[in-house]
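Output the structure for:
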Amino acid sequence: MVRGQPGPVLRRAGVVGSPVAHSLSPVLHRAAYAELGLRGWSYDRAEVGSGGLARHVAGLGPDWVGLSVTMPGKEEALALADVAGEEAVAVGAANTLVRGEAGWSAHNTDVHGLTAALHEAGVGRAGRAVVVGGGATARSVVVALHALGVDRLTCCVRDDLRPATRELTERIGMVTTVRLLAEGIPLGGVDVVVSTLPGGAPAPPVVGTTGRLPVVMDVSYDPWPSALGTAVLSATGGRVQVVRGTRMLLHQAVRQVELMTGRPGPTAAMDRALSRHLAAEATS
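Purely as a prediction, here's the structure:
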């Protein structure tokens, strides 16, 4: 090796999905590798559309140890894995693939990321919640909310709740009401609202803004402020705490680092790198 040049890449990981160019996962994972002194580890992005994950994984060399999987590949990730973690099975989707001696294992760290981010925002035990959207990420939200004690749930969807999401809420015993997005997102008397709508989606109406108001989390983080966050703050006169999805992203990435490297995820170092990146984005 020539002095001054980087050494060989020994381990590779990355994030896959579509679109993926905006993903902040490289910022977080690379910061973790630097903090942990993992020289020779790399983390990159790859555009992988619906139906393409199995082919992408089959083409990975032996130096690949893990993948972060974003939409639309979370259900595909679970299907192609040789083994799966309990939360991935419960949700029916995985956001993490880790290569081991037994092949690829599927995990869902979104549940941990959501729970940690909501705790960070001051949400302890909760009883009533609203989930906006009904897909794979919404199911992760349902499992996280269940762990916080939520037993009454309103799902706001465009037309009807997906069968897998309905089956999940019934299986864990949540009393669930389905509401059309066009009818508005109810805020009054709710402990927490979590939106899983894609970034850039128009904000549904916001209703019921009197009385006790919830913490609102938008798992989307680009663009920011989101249309939903802006609508909630406007409707409530700024009386609601709106949490950006980067908090969930941070905590789920910490767990991914642990799974892929076998080392404790350096939360503080990853948070600092994320904060610096977001501050630079805001001023560019």
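
Please count neighbours and contacts with C-alpha atoms only from this point.
Will do.

show me where the stretch 1-150 of the chain has strands.
Along the stretch 1-150 of the chain, counting by DSSP state E, counting those that start in this stretch, strands occupy 11-17, 41-47, 64-69, 83-84, 96-100, 103-107, 128-132.

And the fourth one, what does it pack against?
Spelled out, that is strand 83-84. Other elements packing on strand 83-84 under the criterion 3 or more CA pairs under 8 Å, 6 or more residues apart in numbering; DSSP states H and E are strand 103-107.

any residues touching the strand it packs on, and which ones?
Residues from elsewhere that reach strand 103-107 (CA atoms under 8 Å, 6 or more residues apart in numbering): 77-78, 81-88, 94-99.

Type out the PyMOL command that picks the buried ones from the residues you listed.
Under the burial definition 16 or more other CA atoms under 10 Å, those of those that qualify are selected in PyMOL by:
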select buried, resi 77+78+81+83+84+87+88+94+95+96+97+98+99
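
residues near residue 280, how many?
Using other CA atoms under 10 Å, residue 280 has 10 neighbouring residues.

got the contact list for it?
Here residue 280 is in contact with no residue (CA under 8 Å, 6+ apart).

Pull out the buried positions in the helix or strand harbouring it.
Assigned by DSSP states H and E, residue 280 belongs to helix 267-283. Neighbour-count burial for helix 267-283, with 16+ other CA under 10 Å as criterion, is recorded at 267, 269, 270, 271, 273, 274.

measure the last one to residue 32 for me?
Looking back up the chat, that one is residue 274. Going from residue 274 to residue 32 by CA to CA, to the nearest Å gives 11 Å.

Proceed likewise with the subsequent sequence, for comparison:
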Amino acid sequence: MLTGTKLAVWGDPVAHSMSPRLHAAAYRVLGLDWEYDRRRIDEASFDDALAGLDDGWRGLSLTMPLKRSAAAAARSLDERARLTGAVNTLLLADDGPHGFNTDVGGLVATIREQGVDEVPFGRILGAGATAGSALVALAELGARRVDVIARRPEAADPLVALGEALGVDVEPADFARAPSPDATVTIATLPGGTDLGASADPYAARGGLLVDVVYGSWPTPLATTWERSGGRAISGLGMLLHQAVLQVRVFVSGSTELALTDEPRVLAAMREAVMGD
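Prediction:
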């Protein structure tokens, strides 16, 4: 039985995190007197910090660079965490931490919110830590082929292996290759502020909806290129919002599948907390 009331987001850096605002808004609506804070924790100190938590703790949100460390520490993983090897949510139960990946569900929800329910062909820009979650999200939306565009195509080798497990044909390429065919959705997992210059133009013209996981500074150079080409571009705020809803579900019920009491009102309050609308 879960009795703890303390929660936090851990990462390095973490001062920019909007998670405390999101979670505080949710727990106000739910009438839960829970504490949600932020703490700067790096990879080297993660294991000791986790071991030092007392039974007043209920769960943790994990951001970079802790998602793989959290997966290694978890005694169980949900399917999305197992596939990606990345955990952004730990439920601190009596029998040990249980790991979840809510980034995948956050991406799926924000893409569907844009009116896209099926993605026959998708594209991922960048092969870093978030690319695995992006690939699983595209697979859940029906993609059977996904191109991964990276400065070093060999960096996409783990994604090729993940694609085989998902039944998705993953094609690595660099930015010099002309994009084909047209993508329904492009997910950019590049670091914030990355400017691809003219090499982004053909991808913008044939990229469909752009979901740029960056949300701290908007528009990004990539989003500007997309919109100049007449395309749609959305920031990572939608992903952040929807993955946080799934985290709240985990902290309340232990499952991403069980909807919250009056979840539409919870979602509205969380959206207002970070988007102001």
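
ok, back up a step: let me know the closest of the buried residues of helix 267-283 of structure 1 to residue 195 of structure 1.
residue 274 (21.4 Å; CA to CA).

my guess is that closest one contacts residue 27, does it?
Yes - counting by CA atoms under 8 Å, residue 274 of structure 1 touches residue 27, with 6.6 Å between them.

and residue 226 of structure 2, what pairs with it in structure 1?
Counting by TM-score structural alignment, residue 226 of structure 2 lines up with residue 232 in structure 1.

my bad, residue 73 of structure 2
In structure 1, the residue matched to residue 73 of structure 2 (TM-score structural alignment) is residue 80.

Chain neighbours aside, what residue packs nearest to its match?
Closest residue to residue 80 of structure 1 apart from its sequence neighbours, by CA to CA, 6 or more residues apart in numbering: residue 54 at 6.5 Å.

Which residue ranges of the stretch 51-200 of structure 2 form helices?
With helices called from DSSP state H, counting those that start in this stretch, the stretch 51-200 of structure 2 shows them at 67-73, 79-84, 103-113, 131-140, 157-166.

who's in contact with residue 245 of structure 1?
So residue 245 of structure 1 contacts 217, 218, 219, 220, 221 (CA under 8 Å, 6+ apart).

Could you find the closest non-adjacent residue to it?
Counting by CA to CA, 6+ apart, residue 219 is the residue found nearest to residue 245 of structure 1 once chain neighbours are left out, at 3.8 Å.

How about residue 213 of structure 1?
residue 188 (5.5 Å).

That neighbour and residue 232 of structure 1: what is the separation?
Applying CA to CA to residue 188 of structure 1 and residue 232 of structure 1 gives a distance of 12 Å.

These two: who's more crowded?
Between residue 188 of structure 1 and residue 232, residue 232 has the larger neighbour count (other CA under 10 Å), namely 25 against 14.

from memory the more buried one sits against residue 240, does it?
Yes - at 7.3 Å, residue 232 of structure 1 counts as touching residue 240 under the criterion of CA under 8 Å.

what separates the match of residue 73 of structure 2 from residue 205 of structure 1, distance-wise?
39 Å.

for residue 189 of structure 1, same thing?
Distance, residue 189 of structure 1 to residue 205 of structure 1, using CA to CA: 17 Å.

Just name the most buried of the helices of the stretch 51-200 of structure 2.
helix 131-140 (a mean of 24; mean count of other CA atoms under 10 Å).

In structure 1, what range does that one match?
By TM-score structural alignment, helix 131-140 of structure 2 lines up with residues 138-147 in structure 1.

Next, the mean deviation of that stretch compared to structure 2.
Mean deviation of stretch 138-147 of structure 1 relative to structure 2 after superposition (mean CA distance after the TM-score superposition for structure 1): 0.7 Å.

next one: that stretch to chain centre, how far?
Distance of stretch 138-147 of structure 1 from its chain centroid, counting by CA atoms, centre = their mean, to the nearest Å, is 11 Å.

Can you list the neighbours in contact with that stretch?
With CA under 8 Å, 6+ apart as the test, stretch 138-147 of structure 1 has contacts from 90-92, 108, 110-112, 114-115, 126, 129, 131-132, 165, 168-169, 172, 174, 194, 196.

What's the local residue count around the alignment partner in structure 1 of residue 213 of structure 2?
Matched across to structure 1, residue 213 of structure 2 falls on residue 219, judged by TM-score structural alignment. By other CA under 10 Å, 24 other residues sit near residue 219 of structure 1.

Check residue 12 of structure 2 too.
Counted with other CA under 10 Å, residues neighbouring residue 12 of structure 2 total 16.

same deal with residue 228 of structure 2?
13.

still on that earlier bit, could I get the strands of the stretch 1-150 of structure 1 in CSV, plus columns for distance to residue 254 of structure 1?
As requested, the strands of the stretch 1-150 of structure 1 are arranged in CSV below (distance: least, CA to CA, whole Å):
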stretch, distance to residue 254 of structure 1
strand 11-17, 14
strand 41-47, 14
strand 64-69, 12
strand 83-84, 19
strand 96-100, 12
strand 103-107, 13
strand 128-132, 24
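
which one of these lies closest to residue 201 of structure 1?
Residue 201 of structure 1 lies closest to strand 128-132 among the strands of the stretch 1-150 of structure 1, at 11.8 Å (CA to CA).

distance of residue 183 of structure 1 from residue 198 of structure 1?
19 Å.

So which residue is dead centre in structure 2?
residue 103 (2.9 Å; CA atoms, centre = their mean).

how about that residue, what's its partner in structure 1?
That one, residue 103 of structure 2, aligns with residue 110 by TM-score structural alignment.

for the helices of the stretch 51-200 of structure 2, which one sits closest to residue 146 of structure 2?
Closest approach to residue 146 of structure 2 among the helices of the stretch 51-200 of structure 2 (CA to CA): helix 131-140, 7.5 Å.
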